[in-house]
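J.: How does the following fold in three dimensions:
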Amino acid sequence: MKKRRLYILIFIVSILGLSIVQYQYLRIGINLAKVQFSSKIGLASEQIKNTLETKNKLTFLLANAIREDSLYFNISVDSLKNASSHFLNDFLTEKLVEKGIEADFSYRLFTKDSAYYLKSPVVYERSAEVVTYPIEIKGYLPNILDADLILEMKFRNLDSYYLSKLNGLTVPSLLFIMGIIASILWMLKTYYWQRNVITTTNEFINNLTHELKTPVFSIGLASKMLADGISEEKAPLLEIIRQQVERLKTHIDKVLELASFEESKGGFDLKAIDFGPNLENLCKEFETLTSFEKVQFSFTLIDRPYWIKADVPHMENAVNNLLDNAKKYAKDPMIELISRIEKGSLVIAISDNGKGIGKKDQKLVFQKYYRVSNGNKHDVKGYGLGLSYVKKVIEKHKGTIALQSEVDQGTTITMKIPLYNKNGKKV
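T.: The predicted model follows:
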């Protein structure tokens, strides 16, 4: 629960921090856009001013419209003003667009004493959203009117205009933030779903292993009762039964420990030990068991002793799992175990002549519950827990496990466990 709250807190803080950073970048972008806009307005204003200060067709038309003198054009005063307004509007639009300004605007051309004036087809009233840029006109027009002349341009909703210019920055940023939020939410959902699956699975394993304890106890009790009066010829078989019952009891206990290990960080007790004798006993027991089957098994233990830090029952279970797997997947199994010392590690390699594993499945066989299938069926019964368990054990011993396999050529699984001296110091 504490980890869950911590993850959620980190997620919220990260998103808030990212949003604040993005907001600051947005403010900087808007300020830059304002500076660019002011610069462009200054350049456009200079061109507009230069044009309106000289005598040309536009200024001649404007002069007559402002003075309401329509005799030269032979049209009404209202028509003259309307035409002049549109011509001036087109002229201003052209000059603004040339400088990269496409914002909506209105204008008013008037004398300071307001005796004469001309306005745009659309007029913006003064408000907080309207920004005004006045241009004082000199030259031809003021001389004809004999009055100071002002061209006043008004722009509305410039903040929206600045944001539109930043769409290349803001829209992708918002999309990326939304993508990050969606991805993290999906990951959190998947994580907690997996945690629920693990919890449910461990409960099932706990219940199953507890149920297995009763028949195992009964078999052990029955084997002890059979020991009285049994012939010498059958005594080794009974001993094998008793050994395997004890091993099964150990397996059950270790599976229970593994389930608790997945819920917490406990479950392993690593101690410095020479694992050579244990490994030799495992091999001899496996040799005895396989002597009753069509299995060829050989083992070679080189460079002894093997001082490692190990939880012995878990390590023994890991080796037994691999030997048992090697036996399952071949018609006439030929199994070889070789152990040696290599670069400060104990290397245990187990090879078989089984049907092998395809490249695609090799990456997945160590996952929990995964089993290599043959078409739509599994040739060997099982639950897909063995190799997952082995990998967890080896990783807990700070070792590595690797698999080499070719289809129809067999498989070799190699475990490497760090070596230590008798005092528990790494070699």
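J.: C-alpha only now, for contacts and for neighbours.
T.: Will do.
J.: From Phe155, how far off is Phe105?
T.: Remark: distance between Phe105 and Phe155 (CA to CA, to the nearest Å) = 5 Å.
J.: the strands in the stretch 201-350 of the chain, which residues?
T.: Ranges of strands in the stretch 201-350 of the chain, per DSSP state E, counting those that start in this stretch, are 271-274, 296-301, 307-310, 334-342, 345-352.
J.: Between those, which one is closest to Arg247.
T.: Among the strands of the stretch 201-350 of the chain, strand 307-310 comes nearest to Arg247, with 17.9 Å by CA to CA.
J.: Show me which residues of stretch 335-345 are buried.
T.: For stretch 335-345, the neighbour count (16 or more other CA atoms under 10 Å) marks 335-337, 339-341, 345 as buried.
J.: for stretch 271-283, same thing?
T.: Neighbour-count burial for stretch 271-283 flags 272-276, 278-279, 282-283 (criterion: 16+ other CA under 10 Å).
J.: Pick out whichever of those sits closest to Thr209.
T.: Nearest member of the buried residues of stretch 271-283 to Thr209, counting by CA to CA, is Leu282, at 23.4 Å.
J.: can I assume Leu238 is in contact with Ala222?
T.: No: under the criterion of CA atoms under 8 Å, Leu238 makes no contact with Ala222, lying 10.5 Å away.
J.: Give me the more crowded residue out of the two.
T.: Per other CA atoms under 10 Å, whichever of Leu238 and Ala222 has more neighbours is Leu238, with 16 against 12.
J.: this one next, for a side-by-side:
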Amino acid sequence: MSRYRIRLVIILATFSLVGITLTQMFWVRKAFDLREKQFNNSMNIALKGVADEINRCNNLPPSVQNPVEQLSTNYYTVRVNNFIDPYQLEEFLKNEFKNREIAKDFEYGIYDCSNEKMVYGDYVNLESKNPNQKQATRFPKLDNDSYYFGVYFPTKDTGLLAQMGIWTFSSLVMLIVIVFFAYTLFVILKQRRLSVIQKEFVNNMTHEFKTPISTIAISAEVLKNPSIIEDPERLQNYASIIREESVRLKNQVERVLQMATVDKEKVNLKIEKVNLHDIISQTIQSLKLSVENSAGNISCDLQARHTCIEADKLHVTNILYNLLDNALKYCKVVPKIKIVTEDITRGIIIKIVDNGIGISMENQKNIFKRFFRVSTGNIHDVKGFGLGLNYVREIVMAHKGEINVYSSIGQGSTFSIFLPHENHTKKR
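T.: Here you go, the predicted structure:
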């Protein structure tokens, strides 16, 4: 799928989800407002009924005007301006709420009309096992003849939301759809990125294999000419070219095969006692030709004394080879590489210091990812698959070690590897 189509799909899908979400929010709000309006109407009728009951107990006619006043979304006052018996008030409130199917806990207070002070208040839990068992001594004796009362619902909003079952369910479904869309979008973008990376990998691999094969083929054609026997120096030159290109091709094949074995679930380490300094010497020797061709130099400062570790000799050799090979390739001046070892608790540190082009902080976060290569624009003077450093990290981690990089543009790089003396990795 092209980049344009992916962007179009993302824009349309996002627009659709935003539209559906806004519509959902609108109707949820509408439904909540309707529930709240119904609750307020029921509350006005119930509290007016309580006021009429109080007037009836005081031998007064029902109120002509509505005595109920809503001061906030969940607080109501009732101006009866008469004597109020606390016990009767609580019973009237419970009965009226029950008749109106208002099953919410509430608080009520009785206020003196003369000074606006609360003279009594209580919290009523409708889920109490014995809601009707009241002690007469619990209610105070009020002597004044002019009171009003207020009712407060602390759980009104949560109660109304709890009644909106279908809307809550639909909102949850909408949330799941949004999460699923975000995940799908992430997968699509990741797959597209992997597709681009793999395409670049195939192109690089084709070029890396094609070049030495073509060189070998041309050299072989030259060697087929009988007259070349008369020119031993030329014969030796073309034989050397075939050998060098064969080694180059072999190294490229080995790098691809290395990554085929580096799967976290499939790494098979052959743990044995090895001398790290011996491995370093052997690796430097295998790179002797590359170092001479670049007129470079590899020096050693091997300070570690406890150089024997439990590791896979082949993989550790490949780790060092990859890092040294990169130090040679990514250098625009005469390569000067230094290998340092030092003892630390439980293991040994190997540092490979170079004077190469360096790595930016942004790229340092990605260099250990598979297929990642530092972008050099349209210049492709250094070929590779973007597999080496990923292989290095996976093998170091398989040995229960750590790898870090310290670098800046134009200042070279330092790769620091910790390998433990003892490795308890089991053969798989």
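J.: Could you get me the TM-score between them?
T.: The TM-score (TM-score structural alignment, normalised by the length of the first structure) is 0.52; 304 aligned residues with a CA RMSD of 5.5 Å.
J.: ok so, going back, same drill for Phe105 and Phe155 of the first structure, tell me which one is more crowded.
T.: Neighbour count, other CA under 10 Å: between Phe105 of the first structure and Phe155, Phe105 has more, with 20 against 17.
J.: residues in contact with that one?
T.: The contact partners of Phe105 of the first structure, by CA atoms under 8 Å, 6 or more residues apart in numbering, come to 124, 153-156.
J.: Show the buried residues in those.
T.: When those are checked for burial by 16+ other CA under 10 Å, the buried set is 124, 153-156.
J.: What is the nearest of those residues to Ile41 of the first structure?
T.: For these, the nearest to Ile41 of the first structure is Met153 (10.1 Å; CA to CA).
J.: The closest one contacts Lys119, correct?
T.: No: counting by CA under 8 Å, Met153 of the first structure stays clear of Lys119, with 10.0 Å between them.
J.: joint contacts of those two?
T.: Common contacts of Met153 of the first structure and Lys119 (CA under 8 Å, 6+ apart): 107-108.
J.: corresponding residue for Gly410 of the first structure in the second structure?
T.: In the second structure, the residue matched to Gly410 of the first structure (TM-score structural alignment) is Gly412.
J.: Determine the number of other residues adjacent to Thr411 of the first structure.
T.: By other CA under 10 Å, 22 other residues sit near Thr411 of the first structure.
J.: does it count as helix, strand or coil?
T.: strand (DSSP: H, G, I helix; E, B strand; the rest coil).
J.: and the closest residue to it other than its chain neighbours, what does it touch?
T.: Nearest non-adjacent residue to Thr411 of the first structure, counting by CA to CA, 6 or more residues apart in numbering: Ser405, 4.3 Å away. Ser405 of the first structure makes contacts with 356-358, 362, 411-412, as judged by CA under 8 Å, 6+ apart.
J.: now swap in Met361 of the second structure and tell me
T.: 407-408.
J.: repeat for Glu232 of the first structure
T.: Remark: with contacts taken as CA under 8 Å, 6+ apart, Glu232 of the first structure is in contact with nothing.
J.: surely the match of Gly410 of the first structure meets Lys338?
T.: No: contact criterion CA under 8 Å: Gly412 of the second structure and Lys338 do not qualify, at 11.4 Å.
J.: Name the residues contacting each of the two.
T.: Residues touching both Gly412 of the second structure and Lys338 (CA under 8 Å, 6+ apart) are 353-354.
J.: Now do stretch 109-122 of the second structure: distance from first to last residue.
T.: Terminal residues of stretch 109-122 of the second structure are spaced 7 Å apart (CA to CA).
J.: biggest helix in the second structure, by residue count?
T.: Under DSSP state H, the helix in the second structure containing the largest number of residues is helix 165-223.
J.: helices and strands around it, which ones?
T.: Here helix 165-223 of the second structure touches helix 3-57, helix 232-261, going by 3 or more CA pairs under 8 Å, 6 or more residues apart in numbering; DSSP states H and E.
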